[in-house]
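one predicted model, sequence on top.
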Amino acid sequence: MNPPVVLTIAGTDSGGAAGIAADLTTFAALGVHGACVVAAVTAQDTTGVRAIHPVPLDVVAAQLDAVLEDLDPVAVKTGMLGTPEVVRLVAERCAGRILVVDPVLVATSGAVLADDSVVQAYRQHLLPVATVITPNEEEFLALGEPDHAGVIVTRGGDIDTTNDHGTGCTHSSALAAHLAHGATIPIAAERAAAYVSQQLHLGKNWTLGRGRGPVAHIQGEHS
């Protein structure tokens, strides 16, 4: 049988820890086919975000149309969207599907990834059509509690490690994958949390990079 298709609309991470890199590896690990729309290109590593380049709206729209018209994804997961125009586009085109919104507003390093116009676009357009929202605590406070969707506040779990760059992306991608497989929101949330804990444990002693290292996106024990 064909695997479910899940689409991520997010930014790149040149360090391979978060964003689309985390999303696609998580999708593959959990048995769904991942498609992607690049909404922003970032220059970042384990120490922080160096530069952000939002992808032009027409290019985002063209990518989105290509995936929606051909692969008809069961679920859509959003990450860093970059501009209020892209937030509105996603709300318009993806309403009615399983929609997991990870409102990427603040990076693990503390870098601000979205201004107030993007926050307002989330509140007015995207949150009302979301199936579930996965903010971290800072994002939850910035957005305010929504009235229209389930909310799961992302935390890093109780694993003692600094290798947690990409935890939020991994969590929301795992949630979308389990929802695409037909799980209810509570069960999908439980399974996503367990997956993140497993991957944090796997990479807890890694020494990749000079800052907060990546959450593991490999399977099994590797030396």
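Yes, it's here.

contacts, neighbours, all on C-alpha from now
Noted.

in the protein, which spans are strands?
5-11, 33-45, 48-54, 75-78, 98-101, 132-133, 150-151 (DSSP state E).

quick one: buried residues of stretch 145-153?
For stretch 145-153, the neighbour count (16 or more other Cα atoms under 10 Å) marks A149, G150, V151, I152 as buried.

could you list the residues in contact with it?
With contacts defined as Cα atoms under 8 Å, 6 or more residues apart in numbering, stretch 145-153 is touched by 123, 127-137, 140, 189.

quick one, longest helix in this structure?
Longest helix in the chain by number of residues (criterion: DSSP state H): helix 185-202.

which of the contacts of stretch 145-153 lies closest to G211?
Nearest to G211 among the contacts of stretch 145-153 is N136, at 19.8 Å by Cα to Cα.

surely that closest one touches G168?
Yes - the criterion here is Cα atoms under 8 Å, and N136 meets it with G168 at 7.4 Å.

second structure follows, compare the two:
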Amino acid sequence: MERSVLTVGGSDSGGGAGIQADLKTFAALGIHGLSVITAVTAQNTLGVRDVFPVPAEMIASQLDAVADDFDILWAKTGMLFSPDAISLVAERLNALDCSVVVDPVMAAEAGGSLIADGALPALIEKLIPLASVVTPNIFEAEAITGVKVSDLESARAAALRIIDMGARAVVITGGHLECRTAGLPAGECVDILVTKDGAACISGRRRSGGNHGVGCTYSAALTAYLSAGMSLQEAARQAQEFAARSIEGSRQVGRGTAPVDQTAGLREDAERFRVLSSLDQAVSMLAEERMFVDLIPEVGSNIGMAIHGARSEMDVAAVEGRIVRAGRRAHVSGCMRFGASRHIARIVLAAMRFDPGIRAAMNIKLDEYVLSEAACMGLRISSFDRCEEPPGESTMSWGTARAIERLGAVPDIIWDSGGMGKEPMIRILGRDAVSVATVAIMLSRAVGKR
């Protein structure tokens, strides 16, 4: 029987947190998720409007249903809201004899309380002692322990208090902790993992984006990785990265705090595969076209393509080592990888700032006949003059932007006549690598007929 992971918590009608976030996380990580709903919230990206606690008998019925059919070795808890719900869930999970990750949810990122008055003592007395891991943010850690968390040392002290309450391990997530107070580099996000045997800091790059549902996503990912047999420290590291990618992929679907996107990593990985596939097809086309060799410049040719939403050179794939002449054939002198060509990447990134759909480019040698044929094909042509380049600028970034400015749109062809030590060049731009290669082949055949 394949493993299933149980989440017990509240429903978010806005789809950003709670049960919805947990199940999306489980699905993204290839795990079948089971759910027991303890409360229904009227909630959106602006905050929580109302909470309806699910009656205890219905919570019990849900727990019985999943326990009777599934092999549950791991469970996580989120919003439990009332003392009665906490006591019931703790009793049933204890009877299941499964490992439990406790996310002590108390408030929504968008605003609004998610725990009833008087429920915190039940959480401390009944649920925390069952926990394999507790995953509070700094505010939840303060509420549970009374320790003011302002840096890593105070976070460790709060975690040790929770260990004293019976938890086997604690991860205090550092999304709200300003790391500069602890002498760590700005831009870092540090979670602190504490067990009775010691503490470890898990550091990652702070990502920009919305964070509605990030706490639920982190704890669900941690549960999923632990259920797969990872060590606690590795699971915490992987969960931090998963949550960070979810923040980075957040989308402004409402008017408030943007929900994280648990599928962001999957979508980016799939997009990178599609880019490499298009590039592979394009390179094969060019290598098989005998006429193309006549358009390869002395410095070699290259072709590249970016993922959707590319932000850096590492988001643009190209040929490592370029495409060069080998007798009367084009020879691909390296593999295709992201970050292989700064030259091509700068052209593509500059073009994408004007039109995000233009994600591919390649360079070929400048030939007046090629420009003439391009014009006959109806391709839009523009150019830049290296003599006008301001000091300190990247030629490809500036030149591409200058050619776009001159035309008033992203051209299909950008050329320049070179300069001191710089070969004259044509760049072909397009929506993907295959379309760019197709234009290059059409131009090479036209040149071959003259």
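Thanks, I have the structure now. Bear in mind the structure is a predicted one, so any value in this text is a computation, not a measurement.

got a TM-score for the two of them?
The TM-score (TM-score structural alignment, normalised by the length of the first structure) is 0.93; 219 aligned residues with a Cα RMSD of 1.4 Å.

returning to that earlier point: G203 of the first structure: which of the strands of the first structure is closest?
Among the strands of the first structure, the nearest to G203 of the first structure by Cα to Cα is strand 33-45 (16.8 Å).

distance between the closest one and the chain's centre?
Its chain's C-alpha centre and that of strand 33-45 of the first structure lie 10 Å apart, by Cα atoms, centre = their mean, to the nearest Å.

other residues contacting it?
Identification of contacts with strand 33-45 of the first structure by Cα under 8 Å, 6+ apart yields 3-15, 20, 23-24, 27-28, 49-56, 60, 63-64, 67, 80-82, 86, 209.

got the contact list for A28 of the first structure?
With contact set as Cα under 8 Å, 6+ apart, A28 of the first structure has these partners: G34.

alignment lookup: it to the second structure.
In the second structure, A28 of the first structure lines up with A27, judged by TM-score structural alignment.

what residue in the second structure is paired with A66 of the first structure?
Matched by TM-score structural alignment, A66 of the first structure corresponds to A65 in the second structure.

repeat that for G48 of the first structure.
Using TM-score structural alignment, G48 of the first structure pairs with G47 in the second structure.

what does T184 of the first structure give?
Per TM-score structural alignment, the equivalent position to T184 of the first structure in the second structure is S231.

count of residues packed around C376 of the second structure?
9 (other Cα atoms under 10 Å).

just checking, what's the longest helix in the second structure?
The second structure, longest helix under DSSP H: helix 264-288.

so the helix or strand where M442 of the second structure lies matches what in the first structure?
M442 of the second structure belongs to helix 433-448 when assigned by DSSP states H and E. On the first structure, no counterpart of helix 433-448 of the second structure exists by TM-score structural alignment.

now for that helix, which elements pack on it?
Helices and strands touching helix 433-448 of the second structure, by 3 or more Cα pairs under 8 Å, 6 or more residues apart in numbering; DSSP states H and E, are helix 264-288, strand 303-306, strand 360-365, helix 368-376, strand 425-430.

and the ones you listed, which is most packed in?
strand 303-306 (a mean of 33; mean count of other Cα atoms under 10 Å).

what range in the first structure matches the helix or strand that that strand is followed by?
Toward the C-terminus, strand 303-306 of the second structure is succeeded by strand 316-319 as the next helix or strand (DSSP H and E). Strand 316-319 of the second structure corresponds to no residue of the first structure when matched by TM-score structural alignment.

and strand 316-319 of the second structure, which residues are buried?
Under the neighbour-count criterion of 16+ other Cα under 10 Å, strand 316-319 of the second structure has V316, A317, A318, V319 buried.

what do you get for stretch 54-69 of the first structure?
For stretch 54-69 of the first structure, the neighbour count (16+ other Cα under 10 Å) marks P54, V55, L57, V60, A61, Q63, L64, V67, L68 as buried.

between the residues you listed, which is nearest E221 of the first structure?
V67 (34.4 Å).

mean deviation of the longest helix of the first structure from the second structure?
For helix 185-202 of the first structure, the mean deviation from the second structure after alignment is 1.0 Å (mean Cα distance after the TM-score superposition for the first structure).

which helices and strands does that helix pack with?
helix 167-180.

I'd guessed G10 of the second structure sits against G18; true?
Yes - assessed by Cα under 8 Å, G10 of the second structure is found in contact with G18 at 5.3 Å.

name the residues contacting each of these two.
In contact with both G10 of the second structure and G18: G78, M79, using Cα under 8 Å, 6+ apart.

looking at the two, which is more packed in?
Taking neighbours as other Cα under 10 Å, G10 of the second structure and G18 compare with G18 leading, 31 against 28.

so what's that one up against?
Counting by Cα under 8 Å, 6+ apart, G18 of the second structure has contacts G9, G10, S11, D12, G78, M79, G213, C216.

for the first one, grab the count of nearby residues.
Other residues within reach of G9 of the second structure, judged by other Cα under 10 Å, total 28.

now do the fourth one
For D12 of the second structure, the tally of surrounding residues (other Cα under 10 Å) stands at 23.

wait, it touches Q20, no?
Yes - if you go by Cα under 8 Å, D12 of the second structure and Q20 touch, sitting 6.6 Å apart.

what lines up with I159 of the first structure in the second structure?
Alignment note (TM-score structural alignment): I159 of the first structure maps to R207 of the second structure.

is it correct that its match is in contact with I247?
Yes - contact status for R207 of the second structure versus I247: in contact at 6.6 Å, counting by Cα under 8 Å.

higher neighbour count, the two?
Between R207 of the second structure and I247, counting by other Cα under 10 Å, I247 is the more crowded of the two (26 against 19).

could you report the distance from the residue lying closest to G304 of the second structure once chain neighbours are set aside to L193 of the second structure?
Leaving out its chain neighbours, the residue that sits closest to G304 of the second structure by Cα to Cα, 6 or more residues apart in numbering is A318, at 4.1 Å. Distance of A318 of the second structure to L193 of the second structure, computed by Cα to Cα, to the nearest Å: 40 Å.
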